[in-house]
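> Build the 3D model from these lines:
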Amino acid sequence: MKKTALTLGKYAPLHRGHQYVFDTALAECDELVVLIYDTQVISTPLHIRAGWIRTLYPQVTVIECWDGPEGYSSERAFEILQEEYIFQMLAGRRITHFYSSELYGDHVSKALGALDRRLDEARATVPISATMIRENPLQYRDYVSDVVYKDLITKVVFVGAMSTGKSTLTEALAQKYQTTFAPEYGREYWTTHQIDRRISFEAFDEIAIGHLAREEEAVLQANRYLFVDTNAITTYLYALDYHGKAPTLLTQIALENASRYDLFFLCDADIPYDDTWDRSGDQKRQVFQKQVIADLQERRIPYITLSGSLEVRMAKVEAVLAGFVKYGNFFGRGF
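Next up, the predicted model:
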């Protein structure tokens, strides 16, 4: 007889305890069905949480429950409501084993006519809960897969022309929030590879790829926030400035950058120009700043302008972050 397992939850977020249930069910049964419920306890949307499971367990059938019963109660009326909803979402699937780590495993398994497989109710095997992770993701980093952890981090990028204070601000904020940051890879690459202050057309793809690699490394150890100095959109503009066009890969990465970050801050060109050997003068800075702004507008990317001293800029970023909710409709709040 075919063994079909079922488990359910909010997975807000998905952690090693949930994966322990998945792994056990997959080891004991022929297939696994997961019902994932909508919830307000975490801002991460349902389809993204479902995507975590689909990425880590492509062999699992994931069913998104957008209108499931809210909350939990041991009253029989609520249990019946929950059972009826489960039957509705299963759409005739025969379940032989019900896996859970909760008390509801009793009534749900009975309703399904399935074996009640209660695992690690005391959280002794995997001592973690979603609440613990939501309160301090970095402290419980080892209990969360990379796929999930990246989506728990708020990614903040600083853009603007050369010598607008991006690097200084990025590092200062990372220090204040005790987190990681991704430095500008393009300037480092240019310094190493430039010949007569020029780099090749193909080099711009290498810069974009290298910068993304640094971000991916930094985000996995970030503490709630990742601060990023420049991105592929700026690299794209430099390619246009150098060669009058941009490579295909860089163009695509720049396009994807519009949704890669949670917050865009534009560093204003109102601070003294740092006239180093690798730069082309304040007039060039002012022109390039206008091009950055025009590109953000063309891409329909909302951004917040930072002007004034480092302290004033940091204070504004801090105020924004204090009211920010990842995946929330943030720009309706008047900033």
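
> make it CA atoms for all contacts and neighbour counts henceforth
Fine.

> sec struct for the spatially closest residue to Leu26 that is not a sequence neighbour, please.
The shortest distance from Leu26 to any residue other than its chain neighbours is 6.3 Å, reached at Leu32 (CA to CA, 6 or more residues apart in numbering). Secondary structure, DSSP: H, G, I helix; E, B strand; the rest coil: Leu32 is strand.

> and if you look at Pro137?
coil.

> what's the burial count for it?
Neighbourhood size, Pro137 [other CA atoms under 10 Å]: 21.

> hang on, it packs against Arg224?
Yes - under the criterion of CA atoms under 8 Å, Pro137 makes contact with Arg224 at 7.1 Å.

> For the two, list the residues in contact with both.
Counting by CA atoms under 8 Å, 6 or more residues apart in numbering, the residues touching both Pro137 and Arg224 are Leu152.

> Please enumerate the strands of the stretch 151-300 of the chain.
Remark: strands assigned in the stretch 151-300 of the chain by DSSP state E, counting those that start in this stretch are 154-159, 181-182, 225-229, 263-267.

> how far off strand 263-267 does the third one point, in degrees?
Looking back up the chat, that one is strand 225-229. Angle, strand 225-229 to strand 263-267, by axes from the mean of the first three to the mean of the last three CA atoms, to 10 degrees: 40 degrees.

> ok, now the first one?
Here strand 154-159 runs at 30 degrees with respect to strand 263-267, directions being taken by the same axes, to 10 degrees.

> mind putting the strands of the stretch 151-300 of the chain in TSV, distance to Gly105 and mean neighbour count included?
Formatted as TSV, the strands of the stretch 151-300 of the chain follow (distance: least, CA to CA, whole Å; neighbours: other CA atoms under 10 Å):
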stretch	distance to Gly105	mean neighbour count
strand 154-159	35	23
strand 181-182	43	26
strand 225-229	37	26
strand 263-267	41	22
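
> Alongside the first, I'd like the structure of this one:
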Amino acid sequence: MKRYGHGLVVGRFHPPHAGHHHLVATARERCERLTVLVRSSAADSLPLDERVAWMRETHPDALVVGTPVDGADTPAARTAVLRAAVPERVDAVFTSATHPEEPGRGLGAATVRVDSGHLGVPASAAVRADPAGCWDHLAPPVRAALTRRIVVLGAESTGATTMTLALTGHYRRRGGVWARTRYVAGHEHDTPGPPGARHHDRPPRSVDFPVLAQCRAEREEEAARDGAPVLFCDTDTDAFATTIWHERHTGTTSPAVGEIAARGRQHLWLLTDHRGVPYEPTGDTARRDGDRLRPWMTARFLTQLTRTGRRTAVLTGPHEERLAAAVAAVDALLAEGWGLTEPPEEPR
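Next comes the predicted model:
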């Protein structure tokens, strides 16, 4: 099988999937070095820098670059874009397109067609139309970006953890890819402090909270890379909720925690109301404060969720009613789809 010096793979990778990765891996095997060019247009719904980052992570032995292609409406213009983005000589262009000749011909390079049809990989349009149905064809960083992240939050002893576990079980029972539904729980041991100190046994310090928020954000990201299309986050794990807990324990806001919360990729917040839920304190701090802070925290959560424009559903009533309302809110979010746009058709 003929080998080449410098190979090129061109695509939008919107989003990248197993078919794209097979193409790149095949090209890399047949070339001394490989460049992957990610094209983008203003109509694309996935940012170019994210797609470049995804391809770099998945193919660390290739050079991955990105370029916009708006205005390149003729073969000559598209070739000019390719030459500007990849100025070095290209010996072969690898493609799985049905009509693959143009890029190679324009660059004076051989065109090598790679057929991924035998792999059973759906077409890119099918992946865009139904990412959940094609979940196993997506690489971990893409799954992390597309996962719908649901935060269950509330004041102390309002059933947030119980609801997180109930929702996780509900979606796992749907089977298929949903059987891998995960949740992210808070852990006492991730609170900084003296050896042997537990989260509930000492008042947390302001300097603890940014460390907690970052640690929990990393756990959430890890879970999103390896689960189902939906991920549930307990109130103790969400950076936004941590901003309120900081107020509750210190009486002040934390800009550092706020910055971490602003970078979050959550989609829906389910607020567990304190009313109708018996107060069962955990730890010395909760027992000392008693039930007097629960109404304040519920109100503060709701005020800040509303002020920041976060999509919110308030869960009230008995557990069964709360679970039904939560499932309805999550299903409504999932029914909206991912809104992945189709690439504009290139004039010939």
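
> rewinding a little: closest one to Val292 of structure 1 among the strands of the stretch 151-300 of structure 1?
When those are compared by CA to CA, strand 154-159 sits nearest Val292 of structure 1, at 7.9 Å.

> equivalent range in structure 2 for the closest one?
Counting by TM-score structural alignment, strand 154-159 of structure 1 pairs with residues 148-153 of structure 2.

> With structure 1 overlaid, how far apart is that stretch on average?
Superposed on structure 1, stretch 148-153 of structure 2 shows a mean distance to its aligned partners of 1.9 Å (mean CA distance after the TM-score superposition for structure 1).

> could the strands of the stretch 151-300 of structure 1 go into CSV alongside distance to Gln88 of structure 1?
CSV is the format used below for the strands of the stretch 151-300 of structure 1 (distance: least, CA to CA, whole Å):
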stretch, distance to Gln88 of structure 1
strand 154-159, 36
strand 181-182, 46
strand 225-229, 40
strand 263-267, 40
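
> Of all these, which one comes closest to Thr235 of structure 1?
strand 154-159 (10.4 Å).

> Give me the distance from that closest one to the chain's centre.
What separates the centre of strand 154-159 of structure 1 from the centre of its chain is 12 Å, taken as CA atoms, centre = their mean, to the nearest Å.

> same for it, what does it pack against?
helix 166-176, strand 225-229, strand 263-267 (3 or more CA pairs under 8 Å, 6 or more residues apart in numbering; DSSP states H and E).

> I'd like these laid out as CSV, including distance to Leu321 of structure 1.
Listed next are these as CSV, based on distance: least, CA to CA, whole Å:
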stretch, distance to Leu321 of structure 1
helix 166-176, 11
strand 225-229, 9
strand 263-267, 9
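
> what residues are up against the counterpart of Leu169 of structure 1 in structure 2?
Using TM-score structural alignment, the equivalent of Leu169 of structure 1 in structure 2 is Met163. When contacts are counted by CA under 8 Å, 6+ apart, Met163 of structure 2 touches 152, 323.

> if we go to 10 Å?
152-153, 169, 232, 234, 270, 272, 315, 319-320, 322-323, 326 (CA atoms under 10 Å, 6 or more residues apart in numbering).

> Next, work out how far apart the nearest residue to Thr147 of structure 2 once chain neighbours are set aside and Ala144 of structure 2 are.
Nearest residue to Thr147 of structure 2, sequence neighbours excluded (CA to CA, 6+ apart): Pro229, at 4.7 Å. According to CA to CA, to the nearest Å, Pro229 of structure 2 stands 9 Å off from Ala144 of structure 2.

> Touching, Arg148 of structure 2 and Phe232? I think so.
Yes - applying CA atoms under 10 Å, one finds Arg148 of structure 2 in contact with Phe232, separated by 8.6 Å.

> Give the residues shared as contacts by those two.
224, 266, 268.

> Does Val62 of structure 1 touch Arg54 like I think?
Yes - using CA under 10 Å, Val62 of structure 1 is in contact with Arg54, at 7.0 Å.

> These two: who's more crowded?
Per other CA under 10 Å, whichever of Val62 of structure 1 and Arg54 has more neighbours is Val62, with 18 against 14.

> Let me know the helix or strand that Arg117 of structure 1 is in.
Using DSSP states H and E, Arg117 of structure 1 sits in strand 115-118.

> so where is that strand in structure 2?
Residue span in structure 2 matched to strand 115-118 of structure 1, by TM-score structural alignment: 110-113.

> if I pick Leu263 of structure 1, what's in contact with it?
Leu263 of structure 1 neighbours (CA under 10 Å, 6+ apart): 154-158, 227, 301-304, 317, 320-321, 324, 326, 330-331.

> Can you list which of the residues you listed carry over to structure 2?
Counting by both residues aligned by TM-score structural alignment, their matches' CA atoms under 10 Å, the contacts of Leu263 of structure 1 that remain in contact in structure 2 are 154-157, 302-304, 321.

> how close does the residue nearest the centre of structure 2 get to Ala228 of structure 2?
The geometric centre of structure 2, computed from its C-alpha atoms, lies nearest to Ala145 (CA atoms, centre = their mean), at 2.4 Å. Separation of Ala145 of structure 2 from Ala228 of structure 2 (CA to CA): 12 Å.

> circling back: quick check: the strand holding Arg117 of structure 1 compared with structure 2, mean distance?
Looks like 1.4 Å for strand 115-118 of structure 1 (mean CA distance after the TM-score superposition for structure 1).

> Tell me the helices and strands packed up against that strand.
Where contact means 3 or more CA pairs under 10 Å, 6 or more residues apart in numbering; DSSP states H and E, strand 115-118 of structure 1 is packed against strand 4-9, helix 16-28, strand 97-100, helix 105-112.

> 7 Å instead, please
If contacts are counted by 3 or more CA pairs under 7 Å, 6 or more residues apart in numbering; DSSP states H and E, strand 115-118 of structure 1 sits against strand 97-100, helix 105-112.

> Val147 of structure 1: what secondary structure?
Val147 of structure 1 ends up helix, using three-state DSSP.

> OK, contacts around it?
Trp52 (CA atoms under 7 Å, 6 or more residues apart in numbering).

> Go again with 10 Å.
By CA under 10 Å, 6+ apart, Val147 of structure 1 lies in contact with 14, 51-53, 55-56, 220.

> In strands only, show me these.
Judged by DSSP state E, strands contain none of those.

> sorry, back to before: right, and the strands of the stretch 151-300 of structure 1 - which one's nearest His97 of structure 1?
strand 154-159 (38.1 Å).

> angle of the closest one against helix 166-176?
Using the same axes, to 10 degrees, one finds that strand 154-159 of structure 1 and helix 166-176 are set 160 degrees apart in direction.

> Thanks again, I'm all set now.
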